[in-house]
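Student: let me see the structure of the following:
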Amino acid sequence: MELRHLRYFIAVVEEGSMTVAAEKRLHTSQPSLSRQIRDLEYEVGAQLLVRTARGIEMTDAGKAFLDHARLALAQAEAAREAARRAARPLKPTLAVGFLSGQEVTWLARASLALASDLQNIEMTVSSEHSPDLAEGLSMGRLDVAFMRAESGHAELEYITVATEPFVVVMPSDHRLTAHKKVDVRELADELFIGGSDVAGPMRDAIERYLADNDLQITPAHRVHNLTMAMSLIASTRGVALLPAYAEKLLPWSVASRPLKGEPPTIDLVIGYNRTNRSPILELFLSRTDQLIEP
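Tutor: Okay, here's the model as predicted:
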């Protein structure tokens, strides 16, 4: 009994026709297929298929044989794939995470830092919220992430690669779009959209800035991420303070303006787990000076 006998048997069962299985599935002649099935039945010692008015059907012996035939083929395929993997050593992997939206700028830079080695490395990429990136680093799902410095993760180390100013984001037809720069005090009577606890570093930076300017603004809504912020700005005609990278993601219905004076800022960092001993991570970290903005 050979694997081809099993494949032929399964094809006939699934097509319900010797002729259809021969021509469309197995690309052989119907007489040749019939001989192969007879050979299989001889090896098994029982009739597996019977011709009826409805086509080819399995006997009780055929029904008992079918599951074992499928399992045998699956195991053979698994064995073949395992042998192929063993003969072809896997490339080392660097799992990189990005704060949603930041991959627009930083994926190319990260790839460039490893350009001379990328042919020998498999880089996987994901886009997530900063707390999820921190969790991914802690759990070993990610090797490195472009993110905010999240508190509560003593095992993580951070390298600052950029400092972004906040800008005012508002509906495209808002009165404040007439200004080249917006005085933060103009926001006092606006419907304000702030950051939630999930957006901890961003929320902290905004609240410190408002307090420093003696503004007591209670957000009408709190958002976890830029997507939520854009949606609420457009639908409620509210305003928000968002990191400048948001400007690369603005829909037509939303506009931005810089703040007058010294705006609040927030750091974008490379995060990694100090217990991660990956040599590819070590190589990447040795080249972070190529990423840091002057």
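Student: can we go C-alpha only for contacts and neighbour counts from here?
Tutor: Fine.
Student: surely Ser196 meets Ala220?
Tutor: No - if you go by C-alpha atoms under 8 Å, Ser196 and Ala220 don't touch, sitting 11.4 Å apart.
Student: which one of these two is surrounded by more residues?
Tutor: Ser196 (17 against 12; other C-alpha atoms under 10 Å).
Student: now do the contacts for that one.
Tutor: Ser196 makes contact with 203, 222-224, according to C-alpha atoms under 8 Å, 6 or more residues apart in numbering.
Student: what about it, distance to Met58?
Tutor: Distance, Ser196 to Met58, using C-alpha to C-alpha, to the nearest Å: 62 Å.
Student: before we move on, what about Gln30?
Tutor: Note on Gln30: its distance to Met58, by C-alpha to C-alpha, is 18 Å.
Student: ok, now Ser172?
Tutor: Distance of Ser172 to Met58, given as C-alpha to C-alpha: 69 Å.
Student: any chance you could map the helices in the stretch 51-200 of the chain?
Tutor: Assigned helices in the stretch 51-200 of the chain, in chain order: 60-87, 103-113, 130-139, 200-212 (criterion: DSSP state H, counting those that start in this stretch).
Student: need the residues that contact the lengthiest strand in the chain.
Tutor: The strand spanning the most residues in the chain, taking DSSP state E as the definition, is strand 156-171. Contacts to strand 156-171, defined as C-alpha under 8 Å, 6+ apart, come from residues 134, 137-138, 149, 177, 182, 233-234, 237-245, 253-259, 263-274, 291-293.
Student: equivalent analysis for stretch 206-222, please.
Tutor: The contact list for stretch 206-222 (C-alpha under 8 Å, 6+ apart) reads 185, 188, 191-196, 241, 263-264.
Student: and if we set it to 6 Å?
Tutor: For stretch 206-222, contacts defined as C-alpha atoms under 6 Å, 6 or more residues apart in numbering pick out 192-196, 264.
Student: which members of the residues you listed occur in strands, if any?
Tutor: Members of the contacts of stretch 206-222 lying in strands (criterion: DSSP E): 192-195.
Student: and those residues, which is closest to Ala113?
Tutor: Gly195 (32.6 Å; C-alpha to C-alpha).
Student: would you do the same for the sequence below? I want to compare the two.
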Amino acid sequence: MELRHLRYFVAVAEEGSFTVAAERRLHTAQPSLSRQIRDLEYEVGTPLLSRSARGVELTAAGKAFLDHARLALSQVEAAGEAARRAATPAKTTFALGFLTGQEIDWLAEVMRTLRDELPLIEVTVQSQYSPSLADALLRGKLDLAFMRREPNMPDLAFKLVTREPLLVVLRSDHALAARKSIDPRALAKENFVQVSNTAPALRAVIDSYLKHHRLAITPVHEADNLAMAISLVASTRGVALLPVYALNFLPASVVSRPLKSVGPSKGEAPAIDLVVGYHKANASPLLKLFLSRMDEMVARVAQRAH
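Tutor: I've put the predicted structure just below:
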């Protein structure tokens, strides 16, 4: 008994027709297929198929044989796959996470940093809210994440990538858009779109900035992500404070303006840290390699920006 006998039999049984099985699945001539089935039945010692007005039907023996034939074919396929895997050892996986949108600026640089290792490793990528990235790091689902410095995470280590200034985002036809920079006190008169607690680190920076300038702002909307915030700005003529990487998502109808330094101290504009986070117990050689080259990567990006 040969494997092709089993494949031919399963094809006829599943299609219920010699003609269909021959033309569509096996790409062979029907007389040849019929001959192969007869040879199989001769070797088994009993009819497996019977022709009727309704087509080809399984005999009682054929029904019993079909399950075993399918199992035998699946085991042969599994054996082949196991052999291929053994011949080509699985690549080491390096799991990356990004605060949604940051991959636009940083994924290519990460791949460049690891380019010498890429033939030997498999890089996986996912984008999430920063708290979700922290949870994935704790669970060992990620090796490294571009994220915010999440509080109360003693098992995670954070390394600064860059500080992102916050910008005022508003419609291009908004009256404030005519200004080169915007006095934060002007925001008190506008429909303010605040980020929700899905981004607690960013929310804390914005709240602290508004409190510092004694701006009693009651948000008219809360946005769970950048796309939602920008959409609300565009549709409600509101304003929002968002990190500079939001520029990657702005449609033509929405623009950004820097905040003006005001007050006696004239301090810096608000900014939020972008960091890479990783589990302190992660002993991955790839993680160690990336961290050793990270300063070079950040320097390349900074030089390109200027």
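Student: now which of the contacts of Ser196 of structure 1 would you call buried?
Tutor: Burial by neighbour count, 16 or more other C-alpha atoms under 10 Å: within the contacts of Ser196 of structure 1 this picks out 203, 222-224.
Student: look up how far Val20 of structure 1 lies from the most centrally placed residue in structure 1.
Tutor: Residue closest to the mean C-alpha point of structure 1, counted by C-alpha atoms, centre = their mean, is Ser126 at 3.7 Å. Distance, Ser126 of structure 1 to Val20 of structure 1, by C-alpha to C-alpha: 45 Å.
Student: then Ser253 of structure 1?
Tutor: 57 Å.
Student: redo the ones in strands among the contacts of stretch 206-222 of structure 1 as CSV? Include neighbour count and distance to Asp212 of structure 1.
Tutor: Shown next, in CSV, are those (neighbours: other C-alpha atoms under 10 Å; distance: C-alpha to C-alpha, whole Å):
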residue, neighbour count, distance to Asp212 of structure 1
Phe192, 21, 17
Ile193, 26, 18
Gly194, 24, 16
Gly195, 25, 17
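Student: just give me the closest of those to Arg80 of structure 1.
Tutor: Distance to Arg80 of structure 1 across these (C-alpha to C-alpha) is lowest for Gly195, with 52.4 Å.
Student: so that closest one makes contact with Ala205?
Tutor: No - look at Gly195 of structure 1 against Ala205 with C-alpha atoms under 6 Å: they stay out of range, at 9.8 Å.
Student: got a list of what Asn225 of structure 2 touches?
Tutor: Asn225 of structure 2 touches nothing, counting by C-alpha under 6 Å, 6+ apart.
Student: separation between it and Ile37 of structure 2?
Tutor: Using C-alpha to C-alpha, Asn225 of structure 2 is found at 62 Å from Ile37 of structure 2.
Student: also Arg179 of structure 2?
Tutor: Distance, Arg179 of structure 2 to Ile37 of structure 2, using C-alpha to C-alpha: 83 Å.
Student: ok, these two, which is more surrounded?
Tutor: More crowded of Arg179 of structure 2 and Ile37, by other C-alpha under 10 Å: Ile37, with 21 against 10.
Student: so what's the more buried one up against?
Tutor: By C-alpha under 6 Å, 6+ apart, no residues touch Ile37 of structure 2.
Student: ok but it is inside a strand, no?
Tutor: No - judged by DSSP: H, G, I helix; E, B strand; the rest coil, Ile37 of structure 2 forms no part of a strand; its state is helix.
Student: which residue is the nearest non-sequential neighbour of the alignment partner in structure 1 of Leu167 of structure 2?
Tutor: Aligned counterpart of Leu167 of structure 2 in structure 1: Val167 (TM-score structural alignment). Of all residues not flanking Val167 of structure 1 in the chain, Pro258 sits nearest, at 4.8 Å (C-alpha to C-alpha, 6 or more residues apart in numbering).
Student: next one: the one you found from Pro243 of structure 1, what distance?
Tutor: Counting by C-alpha to C-alpha, the gap from Pro258 of structure 1 to Pro243 of structure 1 is 10 Å.
Student: just Glu77 of structure 1 next, same as before
Tutor: 51 Å.
Student: compare neighbour counts for these two and give me the winner.
Tutor: Each of Glu77 of structure 1 and Pro243 has its neighbours counted (other C-alpha under 10 Å); Pro243 has more, 22 against 12.
Student: and the nearest residue to the more buried one once chain neighbours are set aside, how many residues sit next to it?
Tutor: Leaving aside its sequence neighbours, Pro243 of structure 1 sits nearest to Phe166 (C-alpha to C-alpha, 6+ apart; 4.3 Å). By other C-alpha under 10 Å, 24 other residues sit near Phe166 of structure 1.
Student: distance of Phe166 of structure 1 from Ser29 of structure 1?
Tutor: Computed as C-alpha to C-alpha, the Phe166 of structure 1 to Ser29 of structure 1 distance reads 72 Å.
Student: show me where the stretch 201-306 of structure 2 has its helices.
Tutor: Remark: helices assigned in the stretch 201-306 of structure 2 by DSSP H, counting those that start in this stretch are 226-236, 285-305.
Student: and the ones you listed as CSV, adding mean neighbour count?
Tutor: Converted to CSV, these look like this (neighbours: other C-alpha atoms under 10 Å):
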stretch, mean neighbour count
helix 226-236, 18
helix 285-305, 13
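Student: so how far is Lys260 of structure 1 from the residue nearest to Pro243 of structure 1?
Tutor: As judged by C-alpha to C-alpha, Phe166 of structure 1 and Lys260 of structure 1 stand 11 Å apart.
Student: cool, and Val168 of structure 1?
Tutor: Counting by C-alpha to C-alpha, the separation of Val168 of structure 1 from Lys260 of structure 1 is 10 Å.
Student: and if you look at Pro165 of structure 1?
Tutor: Here Pro165 of structure 1 is placed at a distance of 11 Å from Lys260 of structure 1 (C-alpha to C-alpha).
Student: with Lys181 of structure 1 instead?
Tutor: Applying C-alpha to C-alpha, the value for Lys181 of structure 1 to Lys260 of structure 1 is 5 Å.
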